[in-house]
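Participant: from the sequence below, what's the structure:
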Amino acid sequence: MSTANTGENIVVDTIELGDVRITRVVEWHSPIAPAAVVFPSSTEQMWRSNQDWLAPHFWDPETTFFKAYTQTWVLRSGGRTILVDTGVGNDKERPYMRVWSHLDTDFLSRLAAAGVEPEDVDIVVNTHVHADHVGWNTRLVDREWVPTFPSAKYLIARADFEFWNPVNGYPKRGSLGGISGALGNQNMFLQFMEPECEACLSEDEPAAARQRRRFLERAADTNALVLPAHLPGPGGALVRREGSAFAIEHWAPFSPVA
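Facilitator: Here you go, the predicted model:
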């Protein structure tokens, strides 16, 4: 992986796609849980047979813990600055995931190292409304929650907005104590190969599997670069069909910041 290092010792990873610059800003990373806990329908054989690409970036074969990032993708094109997802956030109560509760990270410094101040952001896209994708939408200032990106327009899928809107009495269910979203399932790790392998995070598991398969089919057929929300590792993935499943063709590496 080719990276750049700022004067603050913060690494900035970028990929150029035409006239769009995509920068990864990592908020938090750690081994997070045994794979079988989060992917209860997976088998040890699934993980072992994919060990050649899962280890060491995504999965530790000795502990069986998988590794995850919470991160933001910064898109810059045509003079606009767009953030895709905003991580967990500082000072937030996360009782269902103790490692995320009351974080105190240097995320805003990392964002600044990527050349973005909060006032610069034009649009925030929340792909779904899990707590680890919307956390920096707000920050605590003088004991009050205020918008982190005061000039931005925030875009949220209507289905997720209506599902989580307190006036609609959303159901507090799902493993991890309510972290599950309505339609916001994403590809993680083994699901590149096995899109029907369900994580414990979906309200509608059959619909989530269908959505993942449609997404991977489109990515494979159009040669689209896949930049998943939680994956660490060397860059973006290009996928190919392999029978009824999929495989990673190769990784598009990050490049140094100019």
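Participant: can we go C-alpha only for contacts and neighbour counts from here?
Facilitator: Noted.
Participant: following the chain onward from the longest strand anywhere in the chain, which element is next?
Facilitator: As assigned by DSSP state E, the longest strand anywhere in the chain is strand 20-34. Next helix or strand after strand 20-34 toward the C-terminus (DSSP states H and E): helix 35-38.
Participant: could you also give me the structure for this second sequence? I'd like to compare it with the first:
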Amino acid sequence: MSTETSTPQRIAVGDVEIIRVVEWQGPFAPAADLVPQSAPQMWQDGGTLLAPDHYEPARGLAVMALQTWVVRSAGLTVLVDTGIGNGRERPESPDFHQRQSDLLGDLARAGIRPQDVDVVVNTHFHADHVGGNTTGQAEEWVPAFPNARYLLPAADDHHFGPGGGYGGGRSPDDRLMYEDSIAPVHRAGQARLWDGTLRIDARLTLESAPGHTPGSGVLQVASRGERAVFTGDLLHNPVQILHPSCNSCFCMDPVQAAASRRRILERAADEGELVIPAHFAGPGAVRVHRRGGAFGFDPAV
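Facilitator: Predicted coordinates for the structure are as follows:
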């Protein structure tokens, strides 16, 4: 398995090519706020595993990335999550409100046109994972990738959609997110809901891993004896590899999220899967290994 450090970053997993498209990377939030169950000592004990790529000790800030991953497999071009998007109304989320990103430009610089995308995978329905699904403006949103199937977790579609009361009325941003980033995909007939497992092709398989959201999932890659797993937001920061019982502040079902996290980490360690979370900064991916009864990791460089 090889990783190129040029821009954009490219990773090979057997015959599958993975391209990293970074929207933003840097200090994001107080570590104690992002992972409320964590203690300051956990971050300090992480040493150079966490700092400086994932933790800024001087200010106690977690370092994160907003990014999309492109997966090319046997002629298919697949996007894994689509970032925040442009001009979205997110009044409860100042970091996301009316943000201007350039996903389509970033993809073009990586040699990918909107019409080239065959599949869009949303690991879950949070605003920073679905915003690039559509393009346009106010009430005129249309799918950004006209030829793509959008694979949407059914449990999230119910929870965050009108059938579930737009997130059960938890947040006005949930309604706005669904209406500008998910509903237009349904109206265009490009949505496919899934649950449990879904085989995309011989190398790519979606698998439910609920807890962060009701329908959150992971994407497994297997080719020529090499493996990787896109974990979405099961992991926001590698401190959660060292302490897998610690959830992020965004996990909706903490008990279920921790169980899903541990299951995916155990498999990654046992089967040698490259772990590719949605928000890891630095190299963006890690190799997990067992460390006694716990886990350790090495940057995938």
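Participant: quick check: the longest strand of the first structure compared with the second structure, mean distance?
Facilitator: Its aligned residues in the second structure lie a mean 1.1 Å from strand 20-34 of the first structure after superposition (mean Cα distance after the TM-score superposition for the first structure).
Participant: need the contact partners of that strand.
Facilitator: 12-16, 63-77, 87-88, 105-107, 110-111, 114 (Cα atoms under 8 Å, 6 or more residues apart in numbering).
Participant: could you identify the longest helix within the second structure?
Facilitator: The residue-count maximum for a helix in the second structure (DSSP state H) belongs to helix 254-271.
Participant: going by neighbour count, which residues of that one are buried?
Facilitator: Buried residues in helix 254-271 of the second structure, counting neighbours by 16 or more other Cα atoms under 10 Å, are found at 254, 256-262, 264-266, 268-269.
Participant: what's the farthest-apart pair in the residues you listed?
Facilitator: Longest distance between any two of these is 22.3 Å, between 254 and 269; criterion Cα to Cα.
Participant: residue 84 of the second structure -> the first structure?
Facilitator: Taking TM-score structural alignment, residue 84 of the second structure has residue 88 as its aligned residue in the first structure.
Participant: the most centrally placed residue in the first structure: what's it in contact with?
Facilitator: The centroid of the first structure falls nearest to residue 229 when counting by Cα atoms, centre = their mean (1.7 Å). Counting by Cα under 8 Å, 6+ apart, residue 229 of the first structure touches 69, 70, 71, 72, 85, 186.
Participant: which one of those sits closest to residue 132 of the first structure?
Facilitator: The closest of the contacts of residue 229 of the first structure, once distances to residue 132 of the first structure are taken by Cα to Cα, is residue 70, at 6.8 Å.
Participant: which residues does that closest one contact?
Facilitator: 26, 27, 28, 29, 87, 88, 132, 133, 229, 230.
Participant: need the max-distance pair from the residues you listed.
Facilitator: Longest span within the contacts of residue 70 of the first structure, Cα to Cα: 29 and 133, 14.0 Å.
Participant: these two: who's more crowded?
Facilitator: A count of neighbours by other Cα atoms under 10 Å puts residue 133 above the other of residue 29 of the first structure and residue 133, at 23 against 14.
Participant: mind listing the helices for the stretch 101-250 of the first structure?
Facilitator: Counting by DSSP state H, counting those that start in this stretch, the stretch 101-250 of the first structure has helices at residues 107-113, 131-134, 158-164, 175-178, 205-222.
Participant: I'd like those helices as a markdown table, with distance to residue 34 of the first structure appended.
Facilitator: Shown next, in a markdown table, are the helices of the stretch 101-250 of the first structure (distance: least, Cα to Cα, whole Å):
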| stretch | distance to residue 34 of the first structure |
| --- | --- |
| helix 107-113 | 26 |
| helix 131-134 | 19 |
| helix 158-164 | 28 |
| helix 175-178 | 14 |
| helix 205-222 | 20 |
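Participant: for residue 193 of the first structure, find the nearest of the ones you listed.
Facilitator: helix 205-222 (9.5 Å).
Participant: residues in the second structure aligned with that closest one?
Facilitator: Using TM-score structural alignment, helix 205-222 of the first structure corresponds to residues 254-271 of the second structure.
Participant: now do stretch 104-118 of the first structure
Facilitator: Under TM-score structural alignment, stretch 104-118 of the first structure corresponds to residues 100-114 of the second structure.
Participant: quick one: buried residues of that stretch?
Facilitator: Of the residues in stretch 100-114 of the second structure, 101, 103, 104, 106, 107, 110, 114 count as buried by neighbour count, 16+ other Cα under 10 Å.
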